[in-house]
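**Student:** Quick check, what structure comes out for this input:
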Amino acid sequence: MTGIIFWNCRGASKLSSRAYLKELVRKHHPIAVFLLVTRKQSLTRLEADKLIGRQWSFEISPSL
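**Tutor:** Model prediction:
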């Protein structure tokens, strides 16, 4: 199934949150994953890799 995941990253530093997101990606095979970071100005590539793995392209649109 083709799909998109939008996920609010609040609490993303918790191992259980990261494991949950990785399981969602593994189970549903989305074509895109959008991460909304509410408590930070930016998200680094390394932080994104920890959340969903390195196999994804990475783009960031900083908040205004």
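
**Student:** rest of the way, CA atoms for contacts and neighbours
**Tutor:** Noted.

**Student:** Look up how far Leu64 lies from the closest residue to Val25 other than its chain neighbours.
**Tutor:** Sequence neighbours aside, Ile52 is the residue nearest to Val25 in space, at 7.3 Å (criterion: CA to CA, 6 or more residues apart in numbering). Look at Ile52 and Leu64: by CA to CA, to the nearest Å, they are 25 Å apart.

**Student:** this one next, for a side-by-side:
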Amino acid sequence: MTSIMFWNCKGAKKKEASHYLRNLIGENGMFFIGLIETKMENLGREDVRKLVGNDWEFHHVAATGTSGGILTLWKYRMASFKIIDSSKQCIIGKLIIPKGNKAKVCIVYGIKICMKEENFKS
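**Tutor:** Predicted coordinates for the structure are as follows:
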């Protein structure tokens, strides 16, 4: 079985996140993962290797301080992911899997905005 997953991990560098991801990948044959709220400003190949292992490509949108961050991961031997657009709140791309199957994918991180009650009074 091959699967895709989207997860609000609330911190991708946490040891628990890596253990959880590796377990899910092994049990479910994950080949595409969208993580939100990574809380990571910088991310490199070594960070990805520690998080999910080898054979993964990635696209990262940096967090601002300890808030936000989006990470898209895909097993390059099983699929490709072409970025169409990327911003602080989303990554949009085309997921292409063997035999020409394609899907547009959007990973969204909705930034919480604090609204005061008086803004809603008539």
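
**Student:** how about the most centrally placed residue in structure 1, secondary structure?
**Tutor:** In structure 1, the centroid-proximal residue (CA atoms, centre = their mean) is Leu35; its distance is 4.4 Å. Secondary structure state of Leu35 of structure 1, per DSSP: H, G, I helix; E, B strand; the rest coil, is strand.

**Student:** Now do the helices in structure 2.
**Tutor:** For structure 2, the helices defined by DSSP state H occupy 15-28, 45-52.

**Student:** Save those helices as JSON lines, and put in distance to Val105 of structure 2 too.
**Tutor:** JSON lines is the format used below for these (distance: least, CA to CA, whole Å):
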{"stretch": "helix 15-28", "distance to Val105 of structure 2": "19"}
{"stretch": "helix 45-52", "distance to Val105 of structure 2": "20"}
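
**Student:** is it possible to export these to CSV including mean neighbour count?
**Tutor:** Output for the helices of structure 2, formatted as CSV (neighbours: other CA atoms under 10 Å):
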stretch, mean neighbour count
helix 15-28, 14
helix 45-52, 15
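
**Student:** picking that back up, to which residue of structure 2 is the residue nearest to the centre of structure 1 aligned?
**Tutor:** Residue pairing (TM-score structural alignment): Leu35 of structure 1 is matched to Leu35 of structure 2.
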